[in-house]
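Colleague: Sequence and predicted structure below; questions after.
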Amino acid sequence: MAATVFIDGEVGTTGLQIRERLAKREDLTLISLPEAKRKDAAARKDAFARADVAILCLPDDAAREAVALCDGLDTRLIDASTAHRTADGWTYGFPELKPGQADAIAKADRVSNPGCYSTCAIALLAPLVDADLMATDTACAIFGISGYTGGGKAMVAEFEGDTPPGPFIYATGQTHKHLPEIIARTGLTMTPIFTPSVGQYAQGMVVQIPLYSAALKGRPDRAAIHAALAAHYKASRFVTVRPLDQVEPRENPQKLNGTNRLELAVLGDDATGRLVVSAILDNLGKGASGAAVQNLNLMLGLDEGAGL
């Protein structure tokens, strides 16, 4: 019997992408509400009650309200908002985070989908901390650029309107909503400086973290850092580490668009000890909707790559 799935917020940027990935699958049945009922609490609660898994594609406060609507129901939840990424009782939905994480997601009733920037940053930093190459109090900075779809429907409308704003840097006050989960999932005790930006293109993301070899434990070179990342992700289906000898003169944030892949690379100059770890993904794929589908597959005991 096909599992039932309800996407609460299916007309938003993330919800539409999830629905597109699930609509043609024969192993799932989608529950959908008519437009007039999408904000009706009783109709939504009935949809939650009929679903095996519900995916919340909502603003933070609305996601918390949706969770409250599910009190007393057997419905399992995936929350794509920021609301529960560091909350007790929620399993972090990055299967590649550490050994056993995918199994934890498979058994969980409450899964928090990671953010796009945080997926990249955590994927780069957590293995270095775990491999004892990076002290938890290491000072670092995270730089990145994302397509404008990462800002949701309002930003999409802004960029696709008559007077698009053009590329810009934001979150200059160092209070970006992804920082708490980056700290929580990497083990760092010093909050990184984070400088995100939005590009004049729809989707795709590159995140880079510069590191001085001299500031790391044992002064590792590029090969040592690459070995740590490669070992961590050796069994991963969706995360790859680019070979050290594969030189790309330009890092293209759009190269993985339409996929659920995350590509990591170790760049820089060993002679001067100035290194850069880099991550590329589709902010609507592995950075949001693709990740949600991957988590859904795990929770339902299906092929992890189904629909991806």
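Modeller: Happy to help now that I have it.

Colleague: contacts and neighbour counts: CA atoms only from here.
Modeller: Fine.

Colleague: Contacts only, for the residue of the chain most remote from its centre.
Modeller: Taking C-alpha atoms, centre = their mean as the measure, the residue most remote from the mean C-alpha position of the chain is residue 271, 33.6 Å away. If a contact means C-alpha atoms under 8 Å, 6 or more residues apart in numbering, then residue 271 has no contacts.

Colleague: Assign it to one of the three secondary structure states.
Modeller: coil (DSSP: H, G, I helix; E, B strand; the rest coil).

Colleague: And for residue 225?
Modeller: For residue 225, the secondary structure call by three-state DSSP comes out as helix.

Colleague: how close does it get to residue 207?
Modeller: Distance, residue 225 to residue 207, by C-alpha to C-alpha, to the nearest Å: 17 Å.

Colleague: Neighbour count: those two, which is higher?
Modeller: Taking neighbours as other C-alpha atoms under 10 Å, residue 225 and residue 207 compare with residue 207 leading, 26 against 23.

Colleague: Was I right to think the more buried one contacts residue 143?
Modeller: Yes: counting by C-alpha atoms under 8 Å, residue 143 is a contact partner of residue 207 at 5.7 Å.

Colleague: Need the three-state assignment for residue 195.
Modeller: Residue 195 ends up strand, using three-state DSSP.

Colleague: I misspoke; the intended subject was residue 36.
Modeller: Applying three-state DSSP: residue 36 is helix.

Colleague: Could you report the separation of it from residue 183?
Modeller: Counting by C-alpha to C-alpha, the gap from residue 36 to residue 183 is 40 Å.

Colleague: Those two: who's more crowded?
Modeller: Neighbours were tallied for residue 36 and for residue 183 using other C-alpha under 10 Å; the higher tally belongs to residue 183 (20 against 8).

Colleague: Against residue 198, how distant is the more buried one?
Modeller: 23 Å.

Colleague: Kindly report the same for residue 21.
Modeller: 25 Å.

Colleague: residue contacts, the residue lying closest to residue 289 once chain neighbours are set aside?
Modeller: What sits nearest to residue 289 in space, not counting adjacent residues and going by C-alpha to C-alpha, 6 or more residues apart in numbering, is residue 18, at 5.1 Å. Residue 18 makes contact with 10, 289-290, 292-293, according to C-alpha under 8 Å, 6+ apart.

Colleague: Helices of the stretch 1-150 of the chain, start to end?
Modeller: 13-22, 41-50, 60-69, 101-107, 116-130 (DSSP state H, counting those that start in this stretch).

Colleague: so the third one versus helix 41-50, what angle?
Modeller: For helix 60-69 and helix 41-50, the angle between their directions (axes from the mean of the first three to the mean of the last three C-alpha atoms, to 10 degrees) works out to 60 degrees.

Colleague: take the one below as the second:
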Amino acid sequence: MQGKVFIDGEAGTTGLGIKDRLAKEPGVELKSLPPERRKDPQAKAQLLREVDVAILCLPDEAAKETAALVDSLGADGPRLLDASTAHRVAQGWTYGFPELCAGQAEAVARAKRVANPGCYATGAVALLRPLVDAGLVAPDFPIAINAVSGYSGGGKTMIADHEADRAPAFELYALGLSHKHLPEIEAYARLARRPIFVPSVGSFAQGMLVSIPLFLDELPARPKAGDLEAALRSHYAGARCVRVLSAPESGRIEPEALNGTNDLELYVFANEARGQAALVARLDNLGKGASGAAMQNLELMLGG
């Protein structure tokens, strides 16, 4: 891929991850502002005129401000790839999960505005969307989603607390049941009923598991576990970054195996005799859940 890129917020975890990956791309020229000018609107506007894509690795309100600045530049403004939560369900923005459905990768490649998915949402949507589209899970079926992430997804304070051994080994959070990834999960999994989502964080730096338990005999089509797996395999056939694998016989899975990659693995664990299944997605929260996904989208946007 070739082009000029500006990372607005390059000092954060996602920005640094993208910057490291871009260093391996000889066709990409990375532009930046000196630290003392990063909050200067005129300096930022001038730089935005010079690049092909601006990647927003900012808090939501700051991402909205930069998007508004780009809008004010009209035809002189660059394309945008937003890694924040600000525009994931916003009108006029394309959801940056290329494997979402047929034609989504092409939509990302053409889009002027692309919203990078959330890490938890990537796993949940990847598991649910194919099953909803196949009619195996009804849009209004009650869904519960559990997930665990490494602490690197929690920001500077959480990272510092874990690295200084001031944080618990494991904790649930967002127990007000209004996590910021819920709107995109509901929208892009095509759910008509808001799911219950309970995330957690463990004392490991990065890696993620997203799991969804299902009572098979309560699903409209009363599918077998093999039907769920077949639908997932059909949906992701030929996908470069998403793999559907047979569940290990051990009945165990750990979250760190894909660290440093942009891969996403999907599994269907089941007890057929009891009519129960657990869908599981494994990914690197800093890879396919953040910087890796951004690079995949950028490659599409720059014709790589």
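Modeller: In hand now; what should we look at? Computed from a predicted model, the values in this text were never measured in an experiment.

Colleague: The second structure: strands as residue ranges?
Modeller: Under the criterion DSSP state E, the second structure contains strands at 3-8, 28-31, 53-56, 79-82, 94-95, 113-115, 144-150, 170-172, 196-202, 208-215, 242-244, 264-271, 276-283.

Colleague: Can you tell me which of the helices of the stretch 1-150 of the first structure is packed in deepest?
Modeller: Stretch with highest mean neighbour count among these: helix 116-130 (a mean of 24; mean count of other C-alpha atoms under 10 Å).

Colleague: quick check: that helix aligns to which part of the second structure?
Modeller: In the comparison with the second structure, helix 116-130 of the first structure aligns to the range 119-133 (TM-score structural alignment).

Colleague: check the fit of that stretch onto the first structure and give the mean distance.
Modeller: For stretch 119-133 of the second structure, the mean deviation from the first structure after alignment is 0.3 Å (mean C-alpha distance after the TM-score superposition for the first structure).

Colleague: My guess is residue 265 of the first structure contacts residue 279. True?
Modeller: Yes: look at residue 265 of the first structure against residue 279 with C-alpha under 8 Å: they come within range, at 6.4 Å.

Colleague: Looking at these two, which is more packed in?
Modeller: Between residue 265 of the first structure and residue 279, counted using other C-alpha under 10 Å, residue 279 has the larger neighbour count: 27 against 24.

Colleague: Skipping adjacent residues, who's closest to the counterpart of the more buried one in the second structure in space?
Modeller: By TM-score structural alignment, residue 279 of the first structure lines up with residue 281 in the second structure. Distances taken as C-alpha to C-alpha, 6+ apart put residue 266 closest to residue 281 of the second structure, at 4.6 Å, once the chain neighbours are dropped.

Colleague: ok, residue 88 of the first structure to residue 112 of the first structure distance?
Modeller: Counting by C-alpha to C-alpha, the gap from residue 88 of the first structure to residue 112 of the first structure is 11 Å.

Colleague: so what's the equivalent of residue 252 of the second structure over in the first structure up against?
Modeller: In the first structure, residue 252 of the second structure lines up with residue 250, judged by TM-score structural alignment. By C-alpha under 8 Å, 6+ apart, residue 250 of the first structure lies in contact with nothing.

Colleague: what do you get for residue 48 of the second structure?
Modeller: By C-alpha under 8 Å, 6+ apart, residue 48 of the second structure lies in contact with 6, 54, 70, 77-78.

Colleague: repeat that for 10 Å
Modeller: Going by C-alpha atoms under 10 Å, 6 or more residues apart in numbering, residue 48 of the second structure touches 4-6, 8, 31-32, 42, 54, 66, 69-70, 73, 76-79.

Colleague: Then residue 8 of the first structure?
Modeller: By C-alpha under 10 Å, 6+ apart, the contact set of residue 8 of the first structure is 15, 31-33, 38-39, 44, 47-48, 54-58, 62-63, 66, 79.

Colleague: try residue 222 of the first structure
Modeller: 213, 244, 265-270, 273-277.

Colleague: same deal with residue 91 of the second structure?
Modeller: Here residue 91 of the second structure is in contact with residue 113 (C-alpha under 10 Å, 6+ apart).

Colleague: Also residue 244 of the first structure?
Modeller: Counted by C-alpha under 10 Å, 6+ apart, residue 244 of the first structure has contacts 222-223, 226-227, 265-267.

Colleague: For residue 166 of the second structure, see how far away the counterpart of residue 74 of the first structure in the second structure is.
Modeller: Matched to the second structure by TM-score structural alignment, residue 74 of the first structure sits across from residue 77. The gap separating residue 77 of the second structure from residue 166 of the second structure is 44 Å, by C-alpha to C-alpha.

Colleague: more crowded one of the two?
Modeller: Using other C-alpha under 10 Å, the more surrounded residue of residue 77 of the second structure and residue 166 is residue 77, with 23 against 11.

Colleague: So the more buried one sits against residue 6, correct?
Modeller: No: counting by C-alpha atoms under 10 Å, residue 77 of the second structure does not reach residue 6; the two are 12.0 Å apart.

Colleague: Between the two, which contacts overlap?
Modeller: Contacts common to residue 77 of the second structure and residue 6, judged by C-alpha under 10 Å, 6+ apart, are 47-48, 50-54.

Colleague: The helices of the stretch 1-150 of the first structure into JSON lines, with extra columns for distance to residue 297 of the first structure?
Modeller: JSON lines is the format used below for the helices of the stretch 1-150 of the first structure (distance: least, C-alpha to C-alpha, whole Å):
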{"stretch": "helix 13-22", "distance to residue 297 of the first structure": "11"}
{"stretch": "helix 41-50", "distance to residue 297 of the first structure": "18"}
{"stretch": "helix 60-69", "distance to residue 297 of the first structure": "21"}
{"stretch": "helix 101-107", "distance to residue 297 of the first structure": "8"}
{"stretch": "helix 116-130", "distance to residue 297 of the first structure": "19"}
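
Colleague: Of all those helices, which one is nearest residue 217 of the first structure?
Modeller: Residue 217 of the first structure lies closest to helix 116-130 among the helices of the stretch 1-150 of the first structure, at 9.7 Å (C-alpha to C-alpha).
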